[in-house]
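> The following block contains a protein sequence and its predicted model.
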Amino acid sequence: MVRSEISKNMFAYPKSRGHGFTLLEALIALLVLAVGLIAIAGMQLKALQAAQVSYFHTLASIAAQDAVERLRVLSKISDEDGSVTCYSVNEILASGGIFATSWTDAWGGSLPGLSVSDSSTDPCVYTLLVEWEEARLLTEGAGALLYHAKVPDVGYIDDEEA
């Protein structure tokens, strides 16, 4: 008789429900975990987009500095009075010279749809607008960098005075 009482107690429904989790509780926990993982994935996507925007802005800044350095090389120093003759970016781009082709070739592969324009009135002061295409990030308003630079006034130094 003792044996039959033990077997009945083994398969009997427990009176206390405080042991373990129910299926509903497990599903709710899984739902909360899924929502958290989706939020983390969204934050990771935004971080990757911000890194891409930062990368393009860094490249555009380097490209603008390279353009200014090339323009400084093209600036002429007159031997008679030591004045500096500068050319605007628009004049150089319109002439189709080596600057226009080599600069665009050098940076066009890194910045798709690259273009540059100069909005300054003084030819020795450059206000470069470097623009590029960012098809994935158009809603962010990215794709342009305004860069200001000035060709320094370099005076002519006479060899006899130095």
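Yes, it's here. Note that the structure is a prediction, hence the values are computed from the model and not measured.
> contacts, neighbours, all on C-alpha from now
OK.
> Number of residues surrounding Tyr87?
Residues lying near Tyr87 (other C-alpha atoms under 10 Å) number 18.
> Tell me if I am right that it is in a helix.
No: assigned with DSSP: H, G, I helix; E, B strand; the rest coil, Tyr87 falls outside any helix and is coil.
> Run through the residues that contact the residue lying closest to Ser120 once chain neighbours are set aside.
Residue nearest to Ser120 in three dimensions, not counting chain neighbours: Thr127, with 5.5 Å by C-alpha to C-alpha, 6 or more residues apart in numbering. Counting by C-alpha atoms under 8 Å, 6 or more residues apart in numbering, Thr127 touches 118-120, 146-149.
> Also Cys124?
So Cys124 contacts 85-88, 150-152 (C-alpha under 8 Å, 6+ apart).
> so Pro123 is in which element?
Assignment of secondary structure by DSSP states H and E places Pro123 within no helix or strand.
> so where do the helices sit in this structure?
Along the chain, the stretches classed as helices by DSSP state H are 2-10, 23-74, 89-95, 98-108.
> which residues sit in contact with Ser110?
Ser110 neighbours (C-alpha under 8 Å, 6+ apart): Leu59.
> out of the contacts of Thr127, which are buried?
118, 146-147 (16 or more other C-alpha atoms under 10 Å).
> for comparison:
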Amino acid sequence: MIQRRQGGFTLIEVLIALLVLAIGLLGMASLSMTSLQSNQGAYLRGQASMLAYDYVERMRGNSAQALLATSPYVISLTSGSTRNNPDCRTKTVGCSASELANQDIFDWWGNLQAAIPGSGVTVTKANTNEYQVVISWTESDAQQHSTGSQTQNFTLRVNL
């Protein structure tokens, strides 16, 4: 009688198993990266939404200035733009309505740059009380499978 010994796995079977495992791990890493980028994009959209509504509420709080024909709340600012601080908080006599509008924009612009660095905003007035707030920013694009980026916009149209 000839006895046969079980030889176990061959080296080629081990290499194929490692290859399958490596491909699975790369797929999981790609899925995790796409998930993180999607979560970051959703966070930025949420911040843009909250800040756009904050801007509108600031206009409603100073509606006398917001409803002027040449409203100071109509702005176009890009990343790197600066605003002068009217410093209404330290004045003992208070601020005029136009200074308050400039303080609102200065404070809000600082909040926007802190929440969404590199963003820009355009606020336009359609007629007497119709405004459009557009916040723009750039985020990486995981769906393109490249190191490119894509410009995103959040638009809010309101009647004061």
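Okay, I see it. These numbers were taken from a predicted model, which means no experiment stands behind them.
> TM-score for the pair, please.
TM-score for the superposed chains, counting by TM-score structural alignment, normalised by the length of the second structure: 0.68, backed by 132 aligned residues with a C-alpha RMSD of 3.1 Å.
> re the thing from before, are any of the contacts of Cys124 of the first structure buried, and which?
86-88, 151.
> circling back to that earlier point, what residue of the second structure matches up with the residue nearest to Ser120 of the first structure?
By TM-score structural alignment, Thr127 of the first structure lines up with Gln132 in the second structure.
> And for Val116 of the first structure?
Per TM-score structural alignment, Val116 of the first structure is aligned with Val121.
> next one: Val32 of the first structure
In the second structure, Val32 of the first structure lands on Val20 (TM-score structural alignment).
> Spit out the contact partners of that match.
Neighbours of Val20 of the second structure in contact, by C-alpha under 8 Å, 6+ apart: none.
> Do I have it right that Phe56 of the first structure meets Leu114?
No: counting by C-alpha atoms under 8 Å, Leu114 is not a contact partner of Phe56 of the first structure; they are 11.0 Å apart.
> More neighbours: which of the two?
Neighbours per residue (other C-alpha under 10 Å) separate Phe56 of the first structure from Leu114, with Phe56 holding more: 22 against 19.
> Tell me how many other residues surround Ile40 of the first structure.
12.
> typo on my end, it should be Leu36 of the second structure
Leu36 of the second structure, neighbours per other C-alpha under 10 Å, totals 13.
> can you check Leu18 of the second structure too?
Using other C-alpha under 10 Å: Leu18 of the second structure sits among 12 other residues.
> got it, and the one 3 residues further on?
Counted with other C-alpha under 10 Å, residues neighbouring Leu21 of the second structure total 12.
> Check the one 10 residues further on too.
The burial metric for Leu31 of the second structure, expressed as a neighbour count using other C-alpha under 10 Å, is 12.
> What's it aligned with over in the first structure?
That one, Leu31 of the second structure, aligns with Met43 by TM-score structural alignment.
> I'd like to know how far the counterpart of Ala42 of the second structure in the first structure sits from Ser4 of the first structure.
When the first structure is aligned by TM-score structural alignment, Ala42 of the second structure is paired with Ser54. Shown here: Ser54 of the first structure relative to Ser4 of the first structure, a distance of 76 Å by C-alpha to C-alpha, to the nearest Å.
> More neighbours: which of these two?
Ser54 (13 against 8).
> End to end on stretch 116-131 of the first structure, go ahead and measure it.
One end of stretch 116-131 of the first structure to the other measures 6 Å (C-alpha to C-alpha).
> Stretch 106-126 of the second structure now?
Stretch 106-126 of the second structure end-to-end distance (C-alpha to C-alpha) = 23 Å.
> cool, now which of the contacts of Cys124 of the first structure survive the switch to the second structure?
Using both residues aligned by TM-score structural alignment, their matches' C-alpha atoms under 8 Å, the second structure keeps these contacts from the contacts of Cys124 of the first structure: 85, 150-151.
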